[in-house]
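Engineer: can't give you the sequence, but here's the structure:
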């Protein structure tokens, strides 16, 4: 269990909410972790349970069925999910897609989607990445051409979180290819729309319980009113959401790092070698002492970043630096924790194996850590 007794980013309301999150996860997630991993997807029953408990999109205003809470409540869910060791796509909906609907959506779009996103009846995804365009979103080739009162969407997307579950996908497409990034828009495509097909639930190294998919659009026609935000402003809208998205990844990374550390401490206290507990060896203590110091710094920095974001003062370069630092820390903790497990760490029956596998992609999505360095470097 995460020790939150000395956290500075949260108040009593956040603490009470965390108790609810832990209770719901203990009932609806923990007993099913292995099944979620085996099936490659988290079923809708879990989404509905979280929705009923107020754990989905808690920042949505009461007008649309939400609780109207601050982003700190999202962070509580993200931390507890990561510490649990689940890669369910709840945080994508909580921390990323819902903002697009609430901030950019028309009144009709908000009323159509937000209540269901809060209840868990509507699951969303955002389709940015393409086979030939990853961190460089300006290179996307999918198009949406206006014909009369309909957008005709063509193209393919890959590595899309919630792709199998999604009831609605925010598709990043070029509405005016001649304008480059300025010709990018966001188009809503509902499940069941003719021309919209899901491909494989992709076979990944880790994060097996996250349904990550290929999506295909072949002359997929949607109403003109499915434009989300301003026409030609899609790239700007995406950039506006990057600080929160990258902070969300940093939050999950820190909690995942802590879980890996805790697993290592537990293991080396129980495991013996040469007649004594593994924790009694100097190398073990030094490795864990170094990780503990880094985790201490990490939690302090994370609370600083969350507090700045709640005040509307977290800049893109700061969020990018947080994503870079905390995901690097997560990988270091997971890798060293696995090493301290010895051969047991390579066995899937031990939690550290899953934590190690799931951590690897954190330095890739949300913009690779190499791109994070470029973003921070440009701010100098």
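Structural biologist: Thanks, I have it. Predicted, not measured: the structure shown is a model, and the values here were computed from it.
Engineer: CA only for contacts and neighbour counts going forward, please
Structural biologist: OK.
Engineer: ok, residue 277 touching residue 269?
Structural biologist: Yes: if you go by Cα atoms under 8 Å, residue 277 and residue 269 touch, sitting 5.8 Å apart.
Engineer: which other helices and strands does the longest helix along the chain contact?
Structural biologist: Longest helix in the chain by number of residues (criterion: DSSP state H): helix 234-270. Secondary-structure packing of helix 234-270 (3 or more Cα pairs under 8 Å, 6 or more residues apart in numbering; DSSP states H and E): helix 71-84, strand 184-190, strand 276-277, helix 282-310, helix 316-340, helix 351-359.
Engineer: end-to-end on stretch 124-137?
Structural biologist: 20 Å (Cα to Cα, to the nearest Å).
Engineer: tell me the buried residues in that stretch?
Structural biologist: For stretch 124-137, the neighbour count (16 or more other Cα atoms under 10 Å) marks 124, 125, 126, 127, 128, 129, 130, 134, 135, 137 as buried.
Engineer: identify the farthest-apart pair in these.
Structural biologist: 124 and 135 (20.8 Å; Cα to Cα).
Engineer: from the buried residues of stretch 124-137, which land in helices?
Structural biologist: In helices, judged by DSSP H, none of those are found.
Engineer: reformat the residues you listed as a markdown table; add distance to residue 327.
Structural biologist: Below are the buried residues of stretch 124-137 laid out as a markdown table (distance: Cα to Cα, whole Å):
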| residue | distance to residue 327 |
| --- | --- |
| 124 | 25 |
| 125 | 23 |
| 126 | 22 |
| 127 | 23 |
| 128 | 21 |
| 129 | 20 |
| 130 | 23 |
| 134 | 18 |
| 135 | 16 |
| 137 | 21 |
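Engineer: go through these and name the one nearest residue 350.
Structural biologist: residue 125 (30.9 Å).
Engineer: what about the nearest residue to that closest one once chain neighbours are set aside, which SS state?
Structural biologist: Nearest residue to residue 125, sequence neighbours excluded (Cα to Cα, 6 or more residues apart in numbering): residue 169, at 4.8 Å. Assigned by DSSP: H, G, I helix; E, B strand; the rest coil, the conformation of residue 169 is strand.
Engineer: gap between residue 169 and residue 117?
Structural biologist: To residue 117, residue 169 is 12 Å away according to Cα to Cα.
Engineer: A further structure is provided below for comparison with the first:
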């Protein structure tokens, strides 16, 4: 079966036409991303997931389409609205979370860090190349002992003459084995600092993490930093303290808010189509009340998540989006997508666990998405802190 359930898509859009709610610029970007995802990613994604294969040749095409760092102004970037960027994330993740993750790591993390905190020289050196897909970046924050406590990082940056020496380890770093530059965060006597480290630097080693049962068509890595010597010019001069990497993480979380709506939509479309074509007891399963109730509940979760994304996009475009609302979006929409995907699997029956349908692959990927850029628990505690004034993190 095609990853794209045409009859299901038409049925879902007939009830809730989300595309019509987008403004013209966002809809144009969305359609470009949909065309790209369906023509360049969808035909191979089941095979790539099975074979743990990342199609590096698509990076330049993503750059040519303008998707990389598209929300950044200047330096070869598109300068698109936050809503348009969200719509692109939705269409890429509707096919596979790994490809929205690529765009997110490249644009929302690595490029955003350089754009927000880098020197003019660093911006000129890296951003045009990364926007075009000629260079790849990664964002090295998470460490092996735990990603939810970056304040406890053990990677160090020590001044040495007119430069710095970095030592430590990072884990679950997207794209690190492909990257030309790593934005590395380290603890120093001057606080948490960020560095744009060329990955060819002596002492920098990245290894792809194997054995993954999720996100198999993308690349996540371990990094070892052993006496990595960089000049002062590699330091991001505007970055000092955890607020810098956290602001980049919020950019990535915003993309997730939208991206998982694409997963929910795909799973709902596939389930609707299957409900019309699969027959038991002499009738399509879509005629039975329990199946219709499941589909109705799935539609509600998809629609609520989509409308929340649109609302947060409008807030971000207006400059009023805050960290609490980003946590609301990430926590709610990932939770909704997981629920929709699991219900879709039940409607597909036993066939739902096969690669004939995309649902089980989406379920597996969502287990990663719910963990990275802040776990469910972390986002719940962010909201709890803001509601009560009490921090429960320690």
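Structural biologist: Here it is on my side, so go on. As the structure is a prediction and not an experimental result, all values here were calculated from the model.
Engineer: hang on, the earlier thing: how close does the longest helix of structure 1 sit to structure 2?
Structural biologist: Comparison of helix 234-270 of structure 1 with structure 2 after fitting gives an average deviation of 1.7 Å (mean Cα distance after the TM-score superposition for structure 1).
Engineer: now that helix: buried residues?
Structural biologist: 234-235, 237-238, 241-265, 267-268.
Engineer: what's the answer for stretch 341-358 of structure 1, then?
Structural biologist: Judged by neighbour count (16+ other Cα under 10 Å), stretch 341-358 of structure 1 contains these buried residues: 341, 345, 351, 352, 353, 354, 355, 356, 357, 358.
Engineer: work out for me the element the spatially most central residue of structure 2 sits within.
Structural biologist: When Cα atoms, centre = their mean is applied to structure 2, the residue found nearest the centroid is residue 101 (3.6 Å). Residue 101 of structure 2 is part of helix 97-103 when elements are defined by DSSP states H and E.
Engineer: on the C-terminal side of that helix, identify the next helix or strand.
Structural biologist: Scanning forward in sequence from helix 97-103 of structure 2 by DSSP H and E, the next helix or strand is helix 112-117.
Engineer: list the helices and strands that next one packs on?
Structural biologist: Where contact means 3+ Cα pairs under 8 Å, 6+ apart, helix 112-117 of structure 2 is packed against helix 120-131, helix 243-277.
Engineer: that helix corresponds to what range in structure 1?
Structural biologist: Aligned using TM-score structural alignment, helix 112-117 of structure 2 spans residues 99-104 in structure 1.
Engineer: the matching stretch vs structure 2, average offset?
Structural biologist: In the superposition against structure 2, stretch 99-104 of structure 1 averages 1.2 Å from its aligned positions (mean Cα distance after the TM-score superposition for structure 1).
Engineer: who's in contact with residue 301 of structure 2?
Structural biologist: By Cα atoms under 8 Å, 6 or more residues apart in numbering, the contact set of residue 301 of structure 2 is 336, 337, 340.
Engineer: now do the second one against residue 156 of structure 2, distance only.
Structural biologist: Using Cα to Cα, we find residue 337 of structure 2 at a distance of 38 Å from residue 156 of structure 2.
Engineer: hmm, back to that, in CSV, list the helices and strands packed on helix 234-270 of structure 1 along with distance to residue 227 of structure 1.
Structural biologist: Formatted as CSV, these follow (distance: least, Cα to Cα, whole Å):
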stretch, distance to residue 227 of structure 1
helix 71-84, 26
strand 184-190, 5
strand 276-277, 61
helix 282-310, 28
helix 316-340, 26
helix 351-359, 34
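Engineer: the ones you listed: which one's closest to residue 209 of structure 1?
Structural biologist: helix 351-359 (9.9 Å).
Engineer: other residues contacting that closest one?
Structural biologist: Here helix 351-359 of structure 1 makes contact (Cα under 8 Å, 6+ apart) with 85, 87, 205-207, 253, 256, 260, 263-264, 327, 330-331, 334-335, 337-338, 345-348.
Engineer: read off where the helix or strand just after that helix ends up in structure 2.
Structural biologist: Per DSSP H and E, the first helix or strand lying C-terminal to helix 351-359 of structure 1 is helix 369-378. Mapped onto structure 2 using TM-score structural alignment, helix 369-378 of structure 1 spans residues 376-385.
Engineer: mean distance, that stretch to its aligned residues in structure 1?
Structural biologist: Superposed on structure 1, stretch 376-385 of structure 2 shows a mean distance to its aligned partners of 0.6 Å (mean Cα distance after the TM-score superposition for structure 1).
Engineer: need the counterpart of residue 287 of structure 2 in structure 1.
Structural biologist: Checking TM-score structural alignment: residue 287 of structure 2 goes with residue 280.
Engineer: one more: residue 262 of structure 2?
Structural biologist: Under TM-score structural alignment, residue 262 of structure 2 pairs with residue 255 in structure 1.
Engineer: neighbours of the corresponding residue of structure 2 for residue 154 of structure 1, how many?
Structural biologist: Using TM-score structural alignment as the criterion, residue 154 of structure 1 maps onto residue 167 of structure 2. Neighbour count for residue 167 of structure 2, taken as other Cα atoms under 10 Å: 19.
Engineer: is residue 167 of structure 2 in a helix, a strand, or coil?
Structural biologist: Assigned with three-state DSSP, residue 167 of structure 2 falls in the strand class.
Engineer: identify those among the buried residues of stretch 124-137 of structure 1 that sit within strands.
Structural biologist: Counting by DSSP state E, the buried residues of stretch 124-137 of structure 1 place 124, 125, 126, 127 in strands.
Engineer: okay, these in TSV with distance to residue 174 of structure 1 next?
Structural biologist: Below are these laid out as TSV (distance: Cα to Cα, whole Å):
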residue	distance to residue 174 of structure 1
124	21
125	18
126	15
127	13
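Engineer: need the buried residues of stretch 341-358 of structure 1 in JSON lines with distance to residue 311 of structure 1, can you?
Structural biologist: Output for the buried residues of stretch 341-358 of structure 1, formatted as JSON lines (distance: Cα to Cα, whole Å):
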{"residue": "341", "distance to residue 311 of structure 1": "41"}
{"residue": "345", "distance to residue 311 of structure 1": "41"}
{"residue": "351", "distance to residue 311 of structure 1": "36"}
{"residue": "352", "distance to residue 311 of structure 1": "36"}
{"residue": "353", "distance to residue 311 of structure 1": "37"}
{"residue": "354", "distance to residue 311 of structure 1": "35"}
{"residue": "355", "distance to residue 311 of structure 1": "32"}
{"residue": "356", "distance to residue 311 of structure 1": "33"}
{"residue": "357", "distance to residue 311 of structure 1": "34"}
{"residue": "358", "distance to residue 311 of structure 1": "31"}
